[in-house]
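Engineer: need coordinates for the following:
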Amino acid sequence: MKIALIAHDKKKNDLIRFVQKHDQEFIKHELFATGTTGTRIQDEVGLSIHRFKSGPLGGDQEIGSRIANQQLDAVFFFRDPLTAQPHEPDVSALIRLGDVYNIPIATNEGIANVLIQAIIRNEL
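Structural biologist: Alright, predicted model coming up:
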């Protein structure tokens, strides 16, 4: 599977802990991430990741393009709902594309746990 990993600044540590917890599953897949998130996952978890630009610099749009071209199977996007994001239109567009193309997007750890279990059981 092709999986994207994204996290807002205040959620990066949560996503990294989640990926560490499930590293034996993530290692089996082709991973993509926005800039800083991808760098941190590579450095702290040791997984190979194709990195796009930082989210505010176009990385969210690059991942959205992959969704629109049916080049991603799932997205883990740990969002910070309590902090205004300067690139909120890009975030909304990415989530809208997931809905349009029926790509599951886990926006918090609860949904991420459900999604990773579906991936493990090969239910996607």
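Engineer: hey, let's count contacts and neighbours off CA atoms from now on
Structural biologist: OK.
Engineer: so which elements touch the helix or strand that contains Ile111?
Structural biologist: Assigned by DSSP states H and E, Ile111 falls within helix 109-120. With contacts defined as 3 or more C-alpha pairs under 8 Å, 6 or more residues apart in numbering; DSSP states H and E, helix 109-120 has these neighbours: helix 12-21.
Engineer: identify all contacting residues around the helix holding Ile111.
Structural biologist: Applying C-alpha atoms under 8 Å, 6 or more residues apart in numbering, the external contacts of helix 109-120 come out as 14-15, 18, 25, 76, 78, 104, 106, 124.
Engineer: of those residues, select the buried ones using a ChimeraX command.
Structural biologist: Of these, the buried ones go into a single ChimeraX selection, burial set by 16 or more other C-alpha atoms under 10 Å:
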select :14,15,18,76,78,104,106
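Engineer: give me the angle between the helix holding Ile111 and helix 12-21.
Structural biologist: Taking axes from the mean of the first three to the mean of the last three C-alpha atoms, to 10 degrees, helix 109-120 and helix 12-21 form an angle of 30 degrees between their directions.
Engineer: list the buried residues of helix 109-120.
Structural biologist: In helix 109-120, counting by 16+ other C-alpha under 10 Å, buried: 109, 112, 115-116, 119.
Engineer: what does stretch 59-79 give?
Structural biologist: Quick answer for stretch 59-79 (16+ other C-alpha under 10 Å): 59-64, 66-68, 72-79.
Engineer: I'd like the structure of this one too, to check against the first:
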Amino acid sequence: MTVKAKNIALVAHDQTKAELVEWVAVNEAALQPHKLWATGTTGRIITERCPSLEITLLKSGPLGGDQQLGAMIAEGKLDVLLFFMDPMTSLPHDVDVKALTRLSTLYNVIFACNRSSADFVISSPHFKGDYQRTQRDISDYVQRPV
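Structural biologist: You can find the predicted model right below:
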């Protein structure tokens, strides 16, 4: 079966970066055919550990990387968001994280927030095959011209 390339974002809070990097290393071959994006520091660490992966680096999360990902979601340019979060640490950019969670939900983007959910995503037959996400009707929320 030919793998249908997905657009995948890799993000991790400071306390979960090592866990995400380890997860990526274990799943490096499965991630190889996909288009990968990562926020700044996380992406640099992954690239050092897994140099065979081509990763487009965005800005660091607090410096705008989260907003870059949010724009990709809103524009339909992201299929999967793997965001290993640290639920025990309050962060100054928590509102950005909440916005990513909200946008992922709104646009029905696959969202994994820890290793277990990421394992389920990558082991799904949909990960390699074609998957057409459904889009909820948001026309009632779209602002109409005055």
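Engineer: circling back to that earlier point, of the contacts of helix 109-120 of structure 1, closest to Thr36 of structure 1?
Structural biologist: Leu15 (12.1 Å; C-alpha to C-alpha).
Engineer: how about Thr89 of structure 2, what's its match in structure 1?
Structural biologist: In structure 1, the residue paired with Thr89 of structure 2 according to TM-score structural alignment is Thr83.
Engineer: do you know how far that match is from Lys11 of structure 1?
Structural biologist: 11 Å (C-alpha to C-alpha, to the nearest Å).
Engineer: secondary structure class for the residue nearest the centre of structure 2?
Structural biologist: Nearest to the mean C-alpha position of structure 2, by C-alpha atoms, centre = their mean, lies Leu81 at 2.1 Å. Recorded secondary structure, Leu81 of structure 2: strand (DSSP: H, G, I helix; E, B strand; the rest coil).
Engineer: Phe111 of structure 2: what's it in contact with?
Structural biologist: So Phe111 of structure 2 contacts 80-83, 101, 104 (C-alpha under 8 Å, 6+ apart).
Engineer: what's the most distant pair in those residues?
Structural biologist: Val80 and Thr101 (12.0 Å).
Engineer: quick revisit: ok, the residue nearest to the centre of structure 2 touching Leu10?
Structural biologist: Yes: counting by C-alpha atoms under 8 Å, Leu81 of structure 2 does reach Leu10; the two are 6.5 Å apart.
Engineer: give me the common contacts of these two.
Structural biologist: Counting by C-alpha under 8 Å, 6+ apart, nothing touches both Leu81 of structure 2 and Leu10.
Engineer: can you show me the strands along structure 2?
Structural biologist: 7-12, 35-38, 55-57, 80-84, 110-112 (DSSP state E).
Engineer: would CSV of the ones you listed with distance to Pro125 of structure 2 be doable?
Structural biologist: As requested, the strands of structure 2 are exported to CSV (distance: least, C-alpha to C-alpha, whole Å):
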stretch, distance to Pro125 of structure 2
strand 7-12, 16
strand 35-38, 18
strand 55-57, 23
strand 80-84, 14
strand 110-112, 14
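Engineer: which one of the ones you listed lies nearest to Thr47 of structure 2?
Structural biologist: strand 55-57 (7.1 Å).
Engineer: follow-up on the earlier one: reformat the buried residues of helix 109-120 of structure 1 as JSON lines; add distance to Pro89 of structure 1.
Structural biologist: Output for the buried residues of helix 109-120 of structure 1, formatted as JSON lines (distance: C-alpha to C-alpha, whole Å):
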{"residue": "Glu109", "distance to Pro89 of structure 1": "22"}
{"residue": "Ala112", "distance to Pro89 of structure 1": "23"}
{"residue": "Leu115", "distance to Pro89 of structure 1": "25"}
{"residue": "Ile116", "distance to Pro89 of structure 1": "27"}
{"residue": "Ile119", "distance to Pro89 of structure 1": "29"}
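Engineer: do you know how far the nearest residue to Lys6 of structure 2 once chain neighbours are set aside is from His126 of structure 2?
Structural biologist: Excluding the flanking residues, the one nearest Lys6 of structure 2 by C-alpha to C-alpha, 6 or more residues apart in numbering is His34, at 5.2 Å. Going from His34 of structure 2 to His126 of structure 2 by C-alpha to C-alpha gives 13 Å.
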